[in-house]
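A.B. asks: Build the 3D model from these lines:
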Amino acid sequence: MRRDHDGRRGRPSRVSDAPQRLGLSESFGRGARPVPARGGCCGTGAVAGDRVGEPASKRGILADGLGRAAPRIAGKDRRVKVVHAIAFAGRRSYGLGAVAGNIVAEQRRAGIDASVWCLDTDTEGADALRDYGLEPAAMRRFKATGPRSLGFSLDMERAARAADAAVIDVFHEHGIWTGVSHVVSSWSRRHRHPTVIAPHGAMAPWALRRSAWKKRLARWGYENANFSGAACFHATSALEYRDFREYGLRCPVACIPNGVKDEWLASTGDGARFRAKYGIEPGRRILLFMGRLTPVKNLVRLVEAWAATGTTARDWVLVLAGAPEFGYEVQLDERIRQLGLGDAVRAVGGIHGQDKRDGFAAAECFVLPSLSEGFGMVLLEAIATGIPAIATTGASWEILPKEDCGWWVAPDADGLAGALAAVFASPPERLAGMGRKARALAERDFAWRNVCRQTGSLYEWLRHGGTVPPFVKLD
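C.D. replies: Next up, the predicted model:
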């Protein structure tokens, strides 16, 4: 039996209902390497006597250099004030900005004083406000210092260190390896308030290997201090939780999945309009991929699996909707040409807004063949529109076959080919039935209002202590 930080008995740490259905309850606490017995969240920079699992207002990382406890950050008589910090909240952030923007929108509706700090331009910011249904007061934009790709703003740093920033109760960071981490860490050290870090897949082994030398510099420059000072990390899936422990993080982890907007659930799309816009014949059945065209998405392996299915795919077309990165489209185009799939694969570029909704309406199935995913937000959006999905074991979506609303396979040619063959052999009415189950799953387990309730409980625990929230893991 665990005890809370005031000496009272607390509930044993467990995960919430929604993460359990994602497989979190089966995976949390198992399969991680032993964590080094070192101070701090990642084993560096903590004050002696730091106690993992305590609220941030009592933990050593928020004490001064002499080990004196930091003061409580706010009384319980006012609503919590939270800043969600992210390099870019607009469309250039892909799914990351949507997560931050939608959390802010739902939290504001629930009475939390939440806002976004970002480096978007005025045009990008206006698009983001419209996309997430936010009023201008909910977003504070800062001018980037140096190359925008670094994600650093001296103006944001100054704002975080200013005296009036002390009224902010929690900084919730989305994404890592950018200059925003330096800002978040500076704010925490200056005002001795708690921070929550949500890497959103950026600590997966595949992600850590990419541009590893840059990440080593970032760790040395600011990220180690940011990790050490964090009161809590935020995992959106079982795989991400294990990534944290494999990395060596020792701090509490809040296990909270992403959500889907009520407005998205209520929206409709026009599949015929999508077909007409992108020249897809009415008789062709559509398998849709949506996301960045980048190596981690494993699209070369997907088209190889498609070719392996032979003539069973003749009535289908694979639509790739997304912007290319790292020159990956050259390799992908060459492989499509070698396999003779020029007529079977259509790349339509990045799509947003109503185009995106129309794409889901036109598709009979969605595929996310990634080698690694922190959560897979676009897959949630897909099933919420009522279509089944193929996911790989690179993402924590084992719930799909359990609920008979999709496939969960290895990210290799055999696994993907098997799932594709099953899709191609399924009549439209079978896929439509699976799609109805997929939508029911999204409505039941992944509403933003549930995410809002859990994050609100997390912030209150970080502010005032008490019983550990059931979705927070201390081991």
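A.B. asks: all contacts plus neighbour counts: C-alpha atoms, from now on.
C.D. replies: Fine.
A.B. asks: What is the neighbour count of the residue nearest to Ala238 when sequence neighbours are not counted?
C.D. replies: Excluding its sequence neighbours, the residue lying closest to Ala238 (C-alpha to C-alpha, 6 or more residues apart in numbering) is Leu24, at 4.5 Å. A count of neighbours around Leu24, defined by other C-alpha atoms under 10 Å, yields 26.
A.B. asks: so Gly269 sits right up against Gly353, yeah?
C.D. replies: No. Look at Gly269 against Gly353 with C-alpha atoms under 8 Å: they stay out of range, at 10.3 Å.
A.B. asks: which residues are in contact with both of those two?
C.D. replies: Common contact partners of Gly269 and Gly353 (C-alpha atoms under 8 Å, 6 or more residues apart in numbering): none.
A.B. asks: In terms of neighbours, single out the busier of the two.
C.D. replies: Taking other C-alpha under 10 Å, Gly269 and Gly353 do not tie; Gly269 has more neighbours (17 against 8).
A.B. asks: To check against the first, give me the structure of this:
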Amino acid sequence: MKILHVVDMISQQRGGGSAKVPYQLGEAQARLGHKVTIYASDFHAEDQLPPKGVELKKFHCALNLLGGVRITPSMVFADFSQFDIVHLHNYRTLVNIIAANKGRPYIVQALGSCLPINGLTIPLHNFIWRNLILKRASALIAIAEMEIGQYVAEGADSKRISLIPAGIKCNEFNRRPARVKDGKKRVLFLGRFHEDKSPVLLAKAIKILNRNDVILLMAGYDDGCEKTMRRQIKELGIEDKVDYIGARYGKDKADTYAMADIYIMPSRREVFGLTLLEALACGTPVIATDRCGVASLLPPECGLVVPFDEYALAKAINEALDKDIASSYREYRIKWAKQYDWSKIAPKIIEVYRKVLGT
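C.D. replies: Here you go, the predicted structure:
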């Protein structure tokens, strides 16, 4: 099968989960014997190498507008006719408008971006996104239960929606614990410093926790709220408990998960939560808010789920550290995460393609 993935940002360092999914899914599909291509903008991706076995075609991003709207006009002239199926990633992107109107069957995987909008642009939004992309899609993939409702609220037919979680490359994260033996407990935040990720909520929980043996590791890069976050951490008076360790990628990322006693996802809005799976694949226990899609699937051996509240989060962290859950059920967590390996997820998506194509 000739498969085309379309995404507006493919940078594996700056694109987040919406860049990881087409990149890693494409590689997994190529291993299954399919001919896979990715069309993406070159925004933050000038030096990005292609996935193994996949052709990566980068189109010049002529303009990046406030709010992440990337204008890539040269993709209009790209060849789409050679592909059997086109897989659109994210929802409201200009590259999706281009791809959806090239006469090829396509599916949409919004990856958490199919959220309601408000304001004067609603009529235009309804015409462009709902009518030109969503309602004409041959199929839709939801990565969590909550995303099914988001699609339906946008006017999608629930019969065209398949529930298939996102995946990870488990072999990259199966690391042995590398915890520093200094009597300290390391609580990890890893991700973009963005208000939806709520690093400040975690900082408030650390303040409430008031434990001298706890260090908060902040691994990530600024996506709009780092300045505010650092100011609030200073105002909370916990600067001595916070260690800013920068963004982590590849082996460094896996090592960071492995050295933590517990990984925290304090998000206020997270349709899935790939980093939870990555931490679990390292054997590290997790705590997530109930705003995270994958949280409802977590067995107690993997970690705890709490309301979006700093006091509830502080209580859960204290309980997890006192019980030293990092030392228990490590192999169980690694095994549990393996059900989300791309080797198991990619064939399910291929079946969606086959259903669309009638093959």
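A.B. asks: how close does the residue nearest to Ala238 of the first structure sit to Ile351 of the first structure?
C.D. replies: Noted for Leu24 of the first structure: a distance of 32 Å to Ile351 of the first structure, by C-alpha to C-alpha, to the nearest Å.
A.B. asks: again, but for Cys365 of the first structure
C.D. replies: For Cys365 of the first structure relative to Ile351 of the first structure (C-alpha to C-alpha), the value is 17 Å.
A.B. asks: go on, Ala382 of the first structure?
C.D. replies: The gap separating Ala382 of the first structure from Ile351 of the first structure is 14 Å, by C-alpha to C-alpha.
A.B. asks: Those two: which is more packed in?
C.D. replies: More crowded of Ala382 of the first structure and Ile351, by other C-alpha under 10 Å: Ala382, with 28 against 16.
A.B. asks: can you tell me what part of the second structure the helix or strand hosting that one aligns to?
C.D. replies: Per DSSP states H and E: Ala382 of the first structure is located in helix 377-384. Helix 377-384 of the first structure lines up with residues 274-281 of the second structure when matched by TM-score structural alignment.
A.B. asks: Same question for stretch 293-302 of the first structure.
C.D. replies: Here stretch 293-302 of the first structure aligns to the second structure at residues 193-202, judged by TM-score structural alignment.
A.B. asks: Mind telling me what the residue nearest to Ala238 of the first structure corresponds to in the second structure?
C.D. replies: Matched across to the second structure, Leu24 of the first structure finds no residue, judged by TM-score structural alignment.
A.B. asks: Tell me how far Leu24 of the first structure lies from Gly359 of the first structure.
C.D. replies: Relative to Gly359 of the first structure, and taking C-alpha to C-alpha, Leu24 of the first structure is found at 30 Å.
A.B. asks: just Cys232 of the first structure next, same as before
C.D. replies: Separation of Cys232 of the first structure from Gly359 of the first structure (C-alpha to C-alpha) stands at 37 Å.
A.B. asks: For those two, work out which one has more neighbours and name it.
C.D. replies: When Cys232 of the first structure and Gly359 are compared for neighbours, Cys232 comes out ahead with 31 against 26, by other C-alpha under 10 Å.
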